[in-house]
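Enquirer: 3D, please:
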Amino acid sequence: MTLQYPEVGEFVLGTVKKIVPYGAFIFLDEYGMDAFLHISEVSSGWVRNIRERIKESQKLVLMVTRIDPEKRQVDVSLKKVGEADRKRKLESTQQAKRAEKLLERVAIKLGKTPQLAVKEAGEPLTNEYGELYAAFEALAIGEEPKSKVGKAWLDAMREVAKAEIKEKFVCERGVLKLKCFAGNGVEQVKQVLSIIEKMGSEKTEVEIHYVGAPVYYVDVQAPDPKTLGKMMGKIEQTVEQKVSKGMEWSFEREKK
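Expert: I've put the predicted structure just below:
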């Protein structure tokens, strides 16, 4: 049986098996193999006693630093893992477990085995999206995968995804300054604002908030950054097209 090794630089989840004076033997949960954590890779500072930093059976997020397939050796580091890296890995691991459970539900729904679900739907969608949970998220918002997966699988996965996965939204605020010096200036400004607010759709929400003449906040909520960016650009283009002679305007996206 050929072992599947992680890649150098990859963040992995491991369980501390045995601690020795010069390091610790780690079981890599996702790969089913052992790795070694040298005491010098536990912390950026001096470690007098490794047992003061880690405990046996403890779960750790580690970075793979060296692989030697011939000797079947994998070296890992704890000190090279930042807090943000640790959180992302733990979240990814939780999502992978959840995706596995969701796929099992899909299999039961169709009267199929979990193994067949993985082969016919899980594997091709994971190859396309990188992670199975990402595929479920895409199906939840109505995205159509390019993978060759049977319609029955996709329909069942879409149904489960919509029931179990809450849509994630990204938000951004634009600052609109709008002046009109004509006699009916107030009405003209209201008309432009009304057009902007109606630009929202089923998946993209647009709200106008009055700050104080001539400043208005334009808050946009969308399912992904790409859709959000398109809407912000469309709003600016629409304002430019709809303002009439005698009106002054500017539109800036707030810096995050």
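
Enquirer: From now on I want contacts and neighbour counts done on CA atoms only, so please keep to that.
Expert: OK.

Enquirer: any idea where the strands of the stretch 1-150 of the chain begin and end?
Expert: 11-20, 23-28, 33-38, 59-68, 73-77 (DSSP state E, counting those that start in this stretch).

Enquirer: As a markdown table, those with distance to A163 would be great.
Expert: Conversion of the strands of the stretch 1-150 of the chain to a markdown table gives the following (distance: least, Cα to Cα, whole Å):
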| stretch | distance to A163 |
| --- | --- |
| strand 11-20 | 29 |
| strand 23-28 | 33 |
| strand 33-38 | 36 |
| strand 59-68 | 31 |
| strand 73-77 | 39 |
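
Enquirer: Pipe those strands into CSV and attach mean neighbour count and distance to E120 per row.
Expert: Formatted as CSV, the strands of the stretch 1-150 of the chain follow (neighbours: other Cα atoms under 10 Å; distance: least, Cα to Cα, whole Å):
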stretch, mean neighbour count, distance to E120
strand 11-20, 19, 27
strand 23-28, 22, 27
strand 33-38, 20, 27
strand 59-68, 20, 31
strand 73-77, 21, 32
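
Enquirer: Of all those strands, which one is nearest A152?
Expert: A152 lies closest to strand 11-20 among these, at 34.0 Å (Cα to Cα).

Enquirer: What angle do strand 73-77 and the closest one make with each other?
Expert: Interaxial angle of strand 11-20 relative to strand 73-77 (axes from the mean of the first three to the mean of the last three Cα atoms, to 10 degrees): 100 degrees.

Enquirer: ok, residues contacting strand 11-20?
Expert: Applying Cα atoms under 8 Å, 6 or more residues apart in numbering, the contact partners of strand 11-20 are 6, 24-30, 50-51, 54-64, 81, 85, 89-90.

Enquirer: E144 is nearest to which of the strands of the stretch 1-150 of the chain?
Expert: E144 lies closest to strand 11-20 among those, at 29.9 Å (Cα to Cα).

Enquirer: For V47, grab the count of nearby residues.
Expert: Neighbourhood size, V47 [other Cα atoms under 10 Å]: 14.

Enquirer: Can you list the residue ranges for strands in the stretch 151-256 of the chain?
Expert: Under DSSP E, counting those that start in this stretch, the stretch 151-256 of the chain gives strands at 170-180, 205-212, 215-222, 247-253.

Enquirer: Export the ones you listed as TSV, with columns for distance to V16.
Expert: As requested, those are arranged in TSV below (distance: least, Cα to Cα, whole Å):
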stretch	distance to V16
strand 170-180	38
strand 205-212	47
strand 215-222	42
strand 247-253	47
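
Enquirer: Here is the second sequence; please produce its structure so I can put it next to the first one:
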Amino acid sequence: MRWASLSEEEEWPEVGELVIATVDRVFKYGAYVILDEYEKEGFLHISEISSSWVKNIRDFVREGQKLVLRVLRVSPEKQHIDLSLRRVTKRERRERILLWKRARRAESLLRTAANRLGVTFEEVYEKAGVPLEDKFGELYTALEKAAREGEEVLTECGVPEDLAKVITEVAKEKIGVSIVKVKGTLNLTCLKPDGVLKIKDALLRAKKIKKPRGTGINIYVTAAPRYSIVVTAGDYKTAEEVLKRAVETALTTITKYGGKGSFTRD
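Expert: Below you'll find the predicted structure:
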């Protein structure tokens, strides 16, 4: 979502686009609404409110109500936008409202970051919001990723380090990031004179495998020769994949050293 007030050129919605609108004035023949993301007025004719007969328009729309509408016609010259309510499915309405709420949430987080830095929201949006939307398609997705994986997510998109640090701090405070955990037990033995060092190296190699940012691997002794391995990640699929590779690394390494190993999933 790009905020209209930040654009150098006047923005208009595209025909077919789903927009969020607030009902402003209701008449017998239709309703005038304000498009929240464009700050423009649009018109919803009574014939576009419902597929069934509309006896009383106020049974369907009322002042102050939020609606998801489809854009039918746009005329910048006449400053006019025609909209439809009946051509929006329940699924489209649900998905568009969710996207709108996420955009509002993202804006709130950037405003908080701007306040902490003592700068304007517009400045923060231009330096962070624009490049993040270009990269991820949606700002809130980028902020979720930063909360989970760290400020590098932002700096890699060109966001200045000082700004990325504050935005990440705000994101971690405000966004509930889900963390999943998978674990198991490695049984490693090596009877060679330096067997303890071989086992230690196998575990160290397992812990240092390449993994997605934000994913953690912890290995600790349960009771030799048993070692617990715990993987944390943002989702189960990633956690399972990392656990599998870590275990394979440990078992391959200890076998190469002439030892033996096995793994049991907890």
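
Enquirer: Let me know which of the strands of the stretch 151-256 of the first structure is tucked in deepest.
Expert: strand 215-222 (a mean of 20; mean count of other Cα atoms under 10 Å).

Enquirer: which other helices and strands contact it?
Expert: strand 170-180, strand 205-212, helix 225-242 (3 or more Cα pairs under 8 Å, 6 or more residues apart in numbering; DSSP states H and E).

Enquirer: orientation of the last one relative to strand 170-180 in degrees?
Expert: Note on geometry: by the same axes, to 10 degrees, helix 225-242 of the first structure and strand 170-180 are set 10 degrees apart in direction.

Enquirer: how about helix 225-242 of the first structure: buried residues?
Expert: Across helix 225-242 of the first structure, burial judged by 16 or more other Cα atoms under 10 Å covers L228, M231, M232, I235, E236, V239, K242.

Enquirer: could I get the helices and strands packed on strand 215-222 of the first structure as a markdown table with distance to Q95 of the first structure?
Expert: Output for these, formatted as a markdown table (distance: least, Cα to Cα, whole Å):
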| stretch | distance to Q95 of the first structure |
| --- | --- |
| strand 170-180 | 19 |
| strand 205-212 | 27 |
| helix 225-242 | 21 |
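
Enquirer: I'd like to know which of those is closest to P124 of the first structure.
Expert: In terms of Cα to Cα, the element of those nearest to P124 of the first structure is helix 225-242, at 24.1 Å.

Enquirer: Need the contact partners of the closest one.
Expert: Residues outside helix 225-242 of the first structure that contact it (Cα under 8 Å, 6+ apart) are 170-172, 174, 192, 196, 199, 204, 220-222, 251, 253.

Enquirer: Please apply the same query to stretch 202-211 of the first structure.
Expert: By Cα under 8 Å, 6+ apart, the list of residues contacting stretch 202-211 of the first structure from outside reads 193, 196-200, 216-223, 228.

Enquirer: Same question for stretch 145-165 of the first structure.
Expert: Outside stretch 145-165 of the first structure, the residues within contact range by Cα under 8 Å, 6+ apart are 102-103, 105-106, 109-110, 117, 120-121, 124-125, 128, 135-137, 139-142.

Enquirer: out of everything not next to it in sequence, what's closest to the aligned partner of G14 of the first structure in the second structure?
Expert: Residue correspondence to the second structure (TM-score structural alignment): G14 of the first structure is matched to A21. Spatial nearest neighbour of A21 of the second structure, chain neighbours left out: L35 (4.3 Å); criterion: Cα to Cα, 6 or more residues apart in numbering.

Enquirer: which residues does K40 of the second structure contact?
Expert: I34.

Enquirer: let's go with 10 Å and repeat that
Expert: If a contact means Cα atoms under 10 Å, 6 or more residues apart in numbering, then K40 of the second structure has A4, E11, W12, P13, A21, V33, I34, Q79, H80, I81 as its contacts.

Enquirer: And V54 of the second structure? What does it align with in the first structure?
Expert: Under TM-score structural alignment, V54 of the second structure pairs with V47 in the first structure.

Enquirer: Is its match in contact with S40, as I believe?
Expert: Yes - if you go by Cα atoms under 10 Å, V47 of the first structure and S40 touch, sitting 7.6 Å apart.

Enquirer: E159 of the first structure pairs with which position in the second structure?
Expert: So E159 of the first structure corresponds to E169, using TM-score structural alignment.

Enquirer: Next, count neighbours for its match.
Expert: Counted with other Cα under 10 Å, residues neighbouring E169 of the second structure total 16.

Enquirer: for the stretch 151-266 of the second structure, what spans make up the helices?
Expert: Assigned by DSSP state H, counting those that start in this stretch, the stretch 151-266 of the second structure shows helices spanning 152-155, 161-174, 195-207, 236-256.

Enquirer: aligned partner of G23 of the first structure in the second structure?
Expert: In the second structure, the residue equivalent to G23 of the first structure is G30, according to TM-score structural alignment.

Enquirer: need the contact list for its match.
Expert: Contacts of G30 of the second structure by Cα under 10 Å, 6+ apart are F43, L44, H45, I46, S47, E48, I49, I57, R58, V61.

Enquirer: so who does the last one touch?
Expert: Remark: with contacts taken as Cα under 10 Å, 6+ apart, V61 of the second structure is in contact with T22, V23, R25, V26, G30, A31, L44, I46, I49, L67, L85.

Enquirer: ok, for the third one, nearest residue in space, not its chain neighbours?
Expert: By that I understand R25 of the second structure. Nearest residue to R25 of the second structure, sequence neighbours excluded (Cα to Cα, 6+ apart): Y32, at 5.2 Å.

Enquirer: And that neighbour, how close does it get to L67 of the second structure?
Expert: Look at Y32 of the second structure and L67 of the second structure: by Cα to Cα, to the nearest Å, they are 12 Å apart.

Enquirer: go on, V124 of the second structure?
Expert: According to Cα to Cα, V124 of the second structure and L67 of the second structure sit 29 Å apart.

Enquirer: Would you check the span in the second structure matched by stretch 178-190 of the first structure?
Expert: Here stretch 178-190 of the first structure fails to align to any part of the second structure, judged by TM-score structural alignment.

Enquirer: from the contacts of V61 of the second structure, which is closest to L188 of the second structure?
Expert: Taking Cα to Cα as the measure, L188 of the second structure lies nearest L67 of those, at 61.6 Å.

Enquirer: how about E248 of the first structure, what's its partner in the second structure?
Expert: Using TM-score structural alignment, E248 of the first structure lacks an equivalent in the second structure.
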